[in-house]
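In: below are the sequence and a predicted model for it; my questions follow.
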Amino acid sequence: MLRRTLLASAALGLGLTLSGGAAMAAGMDKVKACFVYVGPIGDGGWTFQHHDGALQVQAAYGDKVELQWQESVPEGADAERVLTQMALGGCNIIFTTSFGYMDATNAVAAKFPDVKFEHATGFKRDQPNVSTYNARFYEGRAVQGTIAGRMTKSNKIGYIGSFPIPEVVMGINSYYLHAKKVNPAVELSVVWAYTWFDPAKEADAAKALIDQGVDVIAAHTDSTAPLAEAAKTNGAVIGFGQASDMVEYKDGPRVSSIIDNWGPYYVKRVGALLDGTYEQADAWEGIAGGEVLIGEITAAVPAEVKAEAEALRDAIAAGTYHPFTGPINKQDGSAWLAEGATAPDGDLLGMNFFVEGITGDIPQ
């Protein structure tokens, strides 16, 4: 399942960039907003947060909105069938919340030009009624890397990768760069789970890292299984909530989290249908836009480390710091970013290399 961006696209814009399509001439009295989820709502991570965003829409507009959703929809032919049923069932706007829904979204959109389609983490907008949206998760990884670099006792930190695609690779690089910045002795181990949501595989990946001596784990998968494995070490291993806050582990290994806050975007887009201002768009927001939140940093983190991490978060939000600021070399030692230069979005969206200092290869 490849729900995240596989290739750079020059059309991917910054923030909420209008990319054509006339605004609706008139608003609507009521909107039926529909959501297609790749996993179960109870995954505790990715799908949980998308559904929380849907509920924020209901809370914002009350009886002006009717919600419909379907969980655990496979990417492929099943997705096209579900989308067609939703469009025939009167959905005015359909949010497809996984990268692998991209082709199905555009195919069904072509058949239902009066229905609005919003695709998460994709780049294709082949139809004027298709918009795309994403989040700058790498910004949160910078904050986590800072905590990891300061907190590790073994100088070995780990990362559970889902699939070797640019979104994940840029997260790994950001995590490592910021850990290395505060702890030059740090080493990073990466284990690929090849899944978005499979608690057993995620637990196995965490075990593999722990067996290597890793004592701080970040995960780019959707369940709480890596934190559950860390909890078995009686405080020897810490980790982070991924996609949602994963508060059930706050009194254990979870020292902070990246929270995907889709609610404001969903509220904005449904609101635009209601008031008649809806236009085709492409959004890529981060900490500044409120789509990436840093969950509470717990008391397990020393006060000075917490302050350092929060200062980094605030600098990213203010636009005074970019997580990919040179000098940065690629893994092979070749120059990538010069002193003071920041990474263009196109480089990030197509990132297919590790930065200097990370060992191991990116699977092809």
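Out: Yep, it's here.
In: contacts, neighbours, all on C-alpha from now
Out: Noted.
In: ends of stretch 246-260, how far apart?
Out: Using Cα to Cα, to the nearest Å, the end-to-end distance of stretch 246-260 comes to 12 Å.
In: show me what counts as buried in it.
Out: 246-247, 249-250, 252-260 (16 or more other Cα atoms under 10 Å).
In: mind checking how far Leu55 is from Ile147?
Out: For Leu55 relative to Ile147 (Cα to Cα), the value is 32 Å.
In: quick one: which of those two has more around it?
Out: Neighbours per residue, other Cα atoms under 10 Å: of Leu55 and Ile147, the larger number sits with Ile147, 27 against 15.
In: structure B:
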Amino acid sequence: MRFFKKLAVLAALVIPMHALAEDPLKVGFVYVGPIGDHGWSYQHDQGRKALEEHFGDKVQTTYVENVSEGADAERTIRRLAQAGNDVIFTTSFGFMNATARVAKEYPDKTFLHATGYKRAENLGTYLAVTYEGRYVSGTAAGLVTESNKIGYIASFPIPEVIRDINATFMAARKVNPDVELKVVWVSTWFDPAKEADAANTLMDQGVDVIVQHTDSPAAMLAAEKRGKWAVGQASDMSHFGPHAHLLSVVDDWAPYYIETVQDVMDGTWESEDTWGGIAEGDIKIASISDRLSDEQRAKVDSVIEGIRSGEIQPYAGPIYDQDGTLRVKEGEVATHEQLTSMDWYVQGMTATMPN
């Protein structure tokens, strides 16, 4: 009798464990903007969809869009953890502290934060090396500008944005020493009205190429209307400005999301700081305009291939800041620590840094 009781107990234990093994891995995503922004959040959601397509019923994904950076983010991340999500991706710099706090509360969950620098045993960070794409953008902008004035619509003065501004300017100056880069700060990631106003303000100042670090196609649409050039952000924005479109810097998150989730499934995931750029396929240059001359196109292509091969390092020294202080020595390349804490403009920039 005891024997059969033991078998019954074992069966009760085995069956739920087997059922548990069949359950899908639950993966949550937190977006700072709407998935229809056609930029940053849109591309992260494309990565989520690719994750679902790759794993099928082995994963169950959910997302929350339009999440404000701050207390709202912390509440959202905690709700996803409480809802049983095993892996949570938080996709904006301003989610960093909230992600770190919730990760500490849920040590059995895996958290990944985009563009930040705080890590823990169950919290990793990841980044697309957008400054490589900006370096290509700066090259193309420097080649096509006729006014020698390039405009940059910037979101917030965080290291990611500042190093992308610098990369754009350094590349443009390399092919056109007379270039000036004008910057307008809009204090938002996604606000089509503000972005359009910023684009028009820059064009009113003589800018004929717009680069943006915001997420809507508003700047592209404004440039198309006024016969100027614009660079697409995060996704291919060529259809918003067929004439204006110079190129788009596309963030492809799918490979990272698929690899990371597979590692979690396999039990091999470890916290790290992952940077993926052109060589890794995380940054792609899309729909380069056929309005470029053969010589201009060849130059842009050579920069792309140079970055891919490692021959071109956008942050290779010597690099001086606006005040003439040497920041990166000749023969050296800026470290990740220098890049992730960048709060200065390079020499030659005339714009001022906001407080």
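Out: Arrived safely, thanks for sending. Just so you know, these numbers come straight off a predicted model, no measurement behind them.
In: which one of the buried residues of stretch 246-260 of structure 1 is nearest to Tyr321 of structure 1?
Out: The closest of the buried residues of stretch 246-260 of structure 1 to Tyr321 of structure 1 turns out to be Ile258 (Cα to Cα; 18.3 Å).
In: and the closest one, what's its match in structure 2?
Out: Alignment note (TM-score structural alignment): Ile258 of structure 1 maps to Val249 of structure 2.
In: what's the answer for Tyr278 of structure 1, then?
Out: Match for Tyr278 of structure 1 (TM-score structural alignment): Trp269.
In: residues contacting its match?
Out: 260, 263 (Cα atoms under 8 Å, 6 or more residues apart in numbering).
In: kindly recompute the last result at 10 Å.
Out: Contact analysis of Trp269 of structure 2 by Cα atoms under 10 Å, 6 or more residues apart in numbering lists 110, 122, 124, 259-263.
In: what does Ile94 of structure 1 give?
Out: Counting by Cα under 10 Å, 6+ apart, Ile94 of structure 1 has contacts 32-36, 68-69, 83, 86-87, 105, 109, 115-119, 130.
In: for whatever residue of structure 2 lines up with it, which three-state class applies?
Out: By TM-score structural alignment, Ile94 of structure 1 lines up with Ile88 in structure 2. What DSSP: H, G, I helix; E, B strand; the rest coil gives for Ile88 of structure 2 is strand.
In: residues near Glu337 of structure 2, how many?
Out: 9.
In: distance check, it against Asp321 of structure 2.
Out: 16 Å.
In: figure out how far stretch 61-69 of structure 2 is from the centre of its chain.
Out: Relative to the mean C-alpha coordinate of its chain, stretch 61-69 of structure 2 is positioned 16 Å out (Cα atoms, centre = their mean, to the nearest Å).
In: whereabouts in structure 1 does that stretch align?
Out: Using TM-score structural alignment, stretch 61-69 of structure 2 corresponds to residues 67-75 of structure 1.
In: buried ones in that stretch?
Out: For stretch 67-75 of structure 1, by 16+ other Cα under 10 Å, it's 70, 73-75.
In: which of these fall in strands?
Out: Gln70 (DSSP state E).
In: any chance of the buried residues of stretch 67-75 of structure 1 in JSON lines, plus distance to Gly286 of structure 1?
Out: Formatted as JSON lines, the buried residues of stretch 67-75 of structure 1 follow (distance: Cα to Cα, whole Å):
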{"residue": "Gln70", "distance to Gly286 of structure 1": "27"}
{"residue": "Val73", "distance to Gly286 of structure 1": "27"}
{"residue": "Pro74", "distance to Gly286 of structure 1": "27"}
{"residue": "Glu75", "distance to Gly286 of structure 1": "26"}
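In: farthest-apart pair in the buried residues of stretch 67-75 of structure 1, please.
Out: Going by Cα to Cα, the pair spanning the buried residues of stretch 67-75 of structure 1 furthest: Gln70 and Glu75, at 12.8 Å.
In: intersection of neighbour lists for these two?
Out: The contact sets of Gln70 of structure 1 and Glu75 overlap at 37-38 (Cα under 10 Å, 6+ apart).
In: contacting residues around the residue nearest the centre of structure 1?
Out: For structure 1, the residue nearest the mean C-alpha position is Phe137 (4.8 Å; Cα atoms, centre = their mean). If you count contacts by Cα under 10 Å, 6+ apart, Phe137 of structure 1 has them with 167-168, 170-171, 174, 220, 243, 258-260, 284-287, 291-293.
In: aligned to Leu181 of structure 2, what sits in structure 1?
Out: Using TM-score structural alignment, Leu181 of structure 2 sits opposite Leu188 in structure 1.
In: what about the residue lying closest to that match once chain neighbours are set aside, distance to Val57 of structure 1?
Out: For Leu188 of structure 1, ignoring the flanking residues on the chain, the nearest one in space by Cα to Cα, 6 or more residues apart in numbering is Ile157 at 5.1 Å. According to Cα to Cα, Ile157 of structure 1 and Val57 of structure 1 sit 38 Å apart.
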